[in-house]
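Engineer: Make a model of this:
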Amino acid sequence: MKIRTILQCLISIAVVALLAAGPAMANTRIVGSGASFPAPIYTTWFKQFSRANKDVQINYQSKGSGAGIRDFQNGVVDFAASDAAMSEEEMAKVDRGVQLLPMTAGEVVLAYNLKGVKALKLPRDIYPAIFLGKVKKWNDPAIAAANPGITLPDEDITVVVRADSSGTTFVFTKHLCAVSPEFKSGPGYGKTVNWPAAANLVKGPKNDGVTALIKQTPGAIGYIEYGFARMAKLDMASLQNKDGKFVAPGLEGGQAALAGATIPENMIAWLPDPAGEKAYPIATYTWMVFYKKYDDPKTADALKKMVAYCLDEGQKIADKAGYIPLPTNVVEKVRKASQNIQ
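Structural biologist: Okay, the predicted model is just below:
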C-alpha cells in the first residue's frame, strides 16, 4: 500500500508539473505594442489566433501609437501598431527594414455628453472651431442653426483631447487641417499638437481615457474610435462631409469613405477628407508594423501566419467590433506584401 501511495503521489506531481509547463507546442512568443484605436479588435484576433495555433502566444500592449513606434525602433517588440503609419524618417532608423500593413480601418467620432440631445449635427466649419476654442457654448447660434427643433443648453463646452502621443490625434488633426485653414496654420497635425488654451480643455490617456472623461463630464466632447463610443453607449455627432451631407458614423459611412482610397506600393493611404454623399468624413486605415528581417525564422513565420488569420478570419468580425472590414482588393494587397516579412 505504501509503494502504491508513493507512486500515486509521484504521478500526481508529474501531472501538475506538466500542466504548469503548459502545452509543449507553445514555444513561439510574440510581443507587440502601440495603437489603442484598434486594440479591442486586435486583442480579440490575437486570442482567437492563439486558440487556433497552440504553438504561438501573442502579447499586445495598448499604449498609444507613438509609444509603439518607439518600442519598434528600439527593437523591444516583434511588431508595432499605429494609426499614423510611419514616416520615411522614422523608418530610416530601423536597420532591419520596415513593412507596413493596413490590417483594419475605423472612424474617429466626436462623442459628447449632453443630456437630452441624442442627434446632434455639427457643420464642418463648426467642429474645428470647437477644438480651436472659438465656439465655447453648446447653444452657440451656429450649432443651434444646424439643429432646429433641438433645445441646446446654455452650457460651456468641455473639450477632451489625448494626453499621449496618439495616432488617433494624428488622424483627427490631419482631417481638421484639411477642412480648416485656421487649424492648419495653427495647431497643425501630428501625434501630439499644441491645443489652443481653453478654460475647459482636459486630457486623457489612450482612447480608453478620453472615453471615460467624456462619459463622466457633462457638456464634454472628444474624439475617439467609433467602437469605444459604441461600447460606452456615448452619443456621437453626425458630421457634415465634403459633399455637404450630415453623416452619422457607422459601417455604411465608413465603407463609403474607404471606397475612394487607393493603396499604393508602400501600403500607406490617407483619407483626410473623403468625397461622396454617403462618406463619413473622418475614416482611416490603421497599420501593423513589422520588420522585414527577423533573427528567428519561427518568429517571422508566426507573424505571417497571424497576418493571414487576421485577413481570412479577423475581417469577419470587424463590423461587430466597431471597425470597417478591409475591401477585398486591399486584403489581397496586404496578403502579398506580408511575404516581405522574412
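
Engineer: only C-alpha atoms for contact and neighbour calcs from this point on.
Structural biologist: Fine.

Engineer: where do the strands sit along the stretch 101-250 of the chain?
Structural biologist: Secondary structure of the stretch 101-250 of the chain, counting by DSSP state E, counting those that start in this stretch: strands at 121-122, 158-162, 201-204, 220-225, 235-236, 238-240, 246-247.

Engineer: which helices and strands sit right next to the first one?
Structural biologist: By that I understand strand 121-122. Applying 3 or more CA pairs under 8 Å, 6 or more residues apart in numbering; DSSP states H and E, one finds that strand 121-122 makes contact with helix 141-146, strand 238-240.

Engineer: rewinding a little: would you format the strands of the stretch 101-250 of the chain as a markdown table with distance to A300 and mean neighbour count included?
Structural biologist: A markdown table is the format used below for these (distance: least, CA to CA, whole Å; neighbours: other CA atoms under 10 Å):
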| stretch | distance to A300 | mean neighbour count |
| --- | --- | --- |
| strand 121-122 | 46 | 23 |
| strand 158-162 | 33 | 26 |
| strand 201-204 | 35 | 17 |
| strand 220-225 | 30 | 26 |
| strand 235-236 | 40 | 22 |
| strand 238-240 | 42 | 22 |
| strand 246-247 | 41 | 22 |
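
Engineer: Between those strands, which one is closest to K191.
Structural biologist: Ranking those by proximity to K191 (CA to CA) places strand 158-162 first, at 9.3 Å.

Engineer: could you check the angle strand 220-225 makes with the closest one?
Structural biologist: For strand 158-162 against strand 220-225, the angle by axes from the mean of the first three to the mean of the last three CA atoms, to 10 degrees is 30 degrees.

Engineer: quick one more, to check against the first:
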Amino acid sequence: MKKILTLGLSLIAMTAAAASAATITGAGASFPYPLYSKMFAEYKTASGNDVNYQSVGSGSGQQQIIARTVDFGASDNPMSDEAMKPAPGKLLHIPTAIGAVVPSYNLPGVTTKLNFDGKLLADIYLGKVKLWSDPAIKKLNPDVTLPGLPITVARRSDGSGTTAVFTDYLSKVSSEWKTKVGSANSVQWPVGVGGKGNDGVAGIVKSTPGAIGYVELIYAKQTKLDFGAVKNRAGKMIVADNGPAALAAEGVVIPADTRVSITNSANPNAYPIASFTYIIFYQDQKYGSRTEAQAKDLKNLLSWMVSTGQQYNEPLDYAKLPANAVNKAKTIIASMTYGGAKF
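Structural biologist: Below you'll find the model as predicted:
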C-alpha cells in the first residue's frame, strides 16, 4: 500500500511539473543558432522550460515578431524605425552576443591563410574580381601561389542579418558598393549563388572549389572551412576570434535602445566585420491570448540570457556582451509590462 501511495504521489508531482513547464517560441537569425541551441538546452535544465527556436533567418524573425506568431524574434541587425512601423505595439531589442562574419573560401592546395580588405571583398561581390589569380588578390597575398580558378561567389538567398552585417561593412568601406547595392537583410546581388542560412552558404563553399562566402565564424569552424584575415580600419590584418570581435564594441556608445552598428571599428585591434545579435520582443506582453505567466517566462529567459547564459558565448566562438551592453539590456527587460503594469 505504501509503495502504491508513493507511486501515486510521484505521478502527481510529475504531472504538476509537466503542467508548470512552459514552451517559449522564437524564430530568426541563423548567425547565433549554435549559441542559442546550447543556451536553450542549458536553460531547460535550469528552469524546466523549453525554448523552441527556429533558425529561419533574421528577415523571417522580424516578420514573425511583427505578426506576433512567436514570443520573440531574433536578428543580427536591429530593426529600423521604418521596419518597426507595422508592429501593433512597441518593440524592444536586447543584444545577447557579439559574432564575427568571415570570408570563407575553398582553394585546393592553398594552405596559407589569405588576406582580404574591404575593397577586395566589395569588388569580388560586385563581380569585378573574377579569378583567384587576380592582381588585387596577389597584392594582398604576395607569398601565396594562387590558382587561376574562377571565383564562385556564395551569398544568402533568404532575408538575413548576416547579409545586413556584411553589406553594412561593405557600404562603409566601398562607396561603389554603397551606391550600387547598399545594405539590408536582402539586396540585389550583382553576382553569386544563393544558399539559405549560414549553413547553406557554408555548404556551397564546402562543395565548390574556387568558392567564397560570408558566414558567421562558428559555421566556418564547424564545417572546417578556411577563412581569411580582414584588414581593419587601422590597417592591420585581423583574424576573427572572440577577442578581436569583442574589441569591435569597445569604446562604442551603446544607445538606450541598444540598436547600434559596430562594423569597421576604429579600435586598432578589432575585427572589422563584427556585430551584436539581438532578441526582439514586445514591451507590453498582454496581447492575443497571452497570460501574465507567459510574459514572466519570457522575461526570466531574457534575464538569464544576458547574465548566467553569457558563460556559453566564448566556448562557441562568440564574444560576451560588454558590461555597458548588459546594463542597457537589463534596463530594457525591466521595462516590460503586462497590460501597462510592470511585473
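
Engineer: Turn the helices and strands packed on strand 121-122 of structure 1 into JSON lines, including distance to R335 of structure 1.
Structural biologist: Putting those into JSON lines (distance: least, CA to CA, whole Å) gives the following:
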{"stretch": "helix 141-146", "distance to R335 of structure 1": "44"}
{"stretch": "strand 238-240", "distance to R335 of structure 1": "34"}
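
Engineer: between the ones you listed, which gets nearest to Y285 of structure 1?
Structural biologist: With CA to CA as the measure, strand 238-240 is the member of those nearest Y285 of structure 1 (19.1 Å).

Engineer: Does anything pack onto the closest one? Which helices or strands?
Structural biologist: Using 3+ CA pairs under 8 Å, 6+ apart: strand 238-240 of structure 1 touches strand 121-122, strand 246-247.

Engineer: With adjacent residues omitted, what lies nearest to the aligned partner of D117 of structure 2 in structure 1?
Structural biologist: Here D117 of structure 2 is matched to P123 in structure 1, going by TM-score structural alignment. Closest residue to P123 of structure 1 apart from its sequence neighbours, by CA to CA, 6 or more residues apart in numbering: Q240 at 5.0 Å.

Engineer: which one in structure 2 is aligned with that neighbour?
Structural biologist: Taking TM-score structural alignment, the alignment pairs Q240 of structure 1 with K231 from structure 2.

Engineer: gap between T69 of structure 2 and Y338 of structure 2?
Structural biologist: T69 of structure 2 sits 18 Å away from Y338 of structure 2, going by CA to CA, to the nearest Å.

Engineer: Who has more neighbours out of those two?
Structural biologist: When neighbours are counted by other CA atoms under 10 Å, T69 of structure 2 and Y338 differ, and Y338 comes out ahead with 18 against 14.

Engineer: Surely the more buried one is in contact with K296?
Structural biologist: No - using CA atoms under 8 Å, Y338 of structure 2 is not in contact with K296, being 9.2 Å away.

Engineer: out of everything not next to it in sequence, what's closest to the counterpart of T286 of structure 1 in structure 2?
Structural biologist: Matched by TM-score structural alignment, T286 of structure 1 corresponds to T277 in structure 2. Nearest residue to T277 of structure 2, sequence neighbours excluded (CA to CA, 6+ apart): D76, at 4.1 Å.

Engineer: For the alignment partner in structure 1 of the one you found, grab the count of nearby residues.
Structural biologist: Alignment note (TM-score structural alignment): D76 of structure 2 maps to D83 of structure 1. By the measure other CA under 10 Å, the count of residues near D83 of structure 1 is 29.

Engineer: closest one to T104 of structure 1 among the helices and strands packed on strand 238-240 of structure 1?
Structural biologist: Nearest to T104 of structure 1, of all these, is strand 246-247, at 20.9 Å by CA to CA.

Engineer: Where does the helix or strand just after that closest one end up in structure 2?
Structural biologist: Counting by DSSP states H and E, the next helix or strand C-terminal to strand 246-247 of structure 1 is helix 251-258. Counting by TM-score structural alignment, helix 251-258 of structure 1 pairs with residues 242-249 of structure 2.

Engineer: list the buried ones in the helix ranked longest in structure 2?
Structural biologist: When structure 2 is parsed with DSSP state H, its longest helix is helix 2-20. Residues of helix 2-20 of structure 2 classed as buried: none (neighbour count, 16 or more other CA atoms under 10 Å).

Engineer: looking at this, P272 of structure 2 is in a strand?
Structural biologist: No - using DSSP: H, G, I helix; E, B strand; the rest coil, the assignment for P272 of structure 2 is coil, not a strand.

Engineer: Is it in contact with A234, as I believe?
Structural biologist: No - P272 of structure 2 lies out of contact with A234 (CA under 8 Å); the separation is 9.8 Å.

Engineer: Between those two, tell me which one has more neighbours.
Structural biologist: P272 (34 against 14).

Engineer: Can you tell me how far the more buried one is from Y105 of structure 2?
Structural biologist: Remark: distance between P272 of structure 2 and Y105 of structure 2 (CA to CA) = 18 Å.

Engineer: for D257 of structure 2, same thing?
Structural biologist: Plainly put, D257 of structure 2 is 36 Å away from Y105 of structure 2 if you go by CA to CA.

Engineer: quick one: what's aligned to L326 of structure 1 in structure 2?
Structural biologist: In structure 2, the residue matched to L326 of structure 1 (TM-score structural alignment) is L321.

Engineer: pretty sure the match of D117 of structure 2 contacts A146?
Structural biologist: Yes - the pair P123 of structure 1 and A146 qualifies as a contact (CA under 8 Å) at a distance of 7.0 Å.

Engineer: In structure 2, what residue corresponds to A24 of structure 1?
Structural biologist: Residue pairing (TM-score structural alignment): A24 of structure 1 is matched to A18 of structure 2.

Engineer: Same question for L303 of structure 1.
Structural biologist: Under the alignment (TM-score structural alignment), L303 of structure 1 maps onto L298.

Engineer: Could you confirm its match falls within a helix?
Structural biologist: Yes - under three-state DSSP, L298 of structure 2 sits within a helix.

Engineer: How about it: what's its closest non-neighbour residue?
Structural biologist: I24 (6.8 Å).

Engineer: element containing the one you found?
Structural biologist: Per DSSP H and E, I24 of structure 2 falls inside strand 23-28.

Engineer: Would you mind pulling up the elements that that strand packs against?
Structural biologist: Counting contacts by 3+ CA pairs under 8 Å, 6+ apart, strand 23-28 of structure 2 is packed against strand 50-55, helix 58-66, strand 72-75, helix 292-305.
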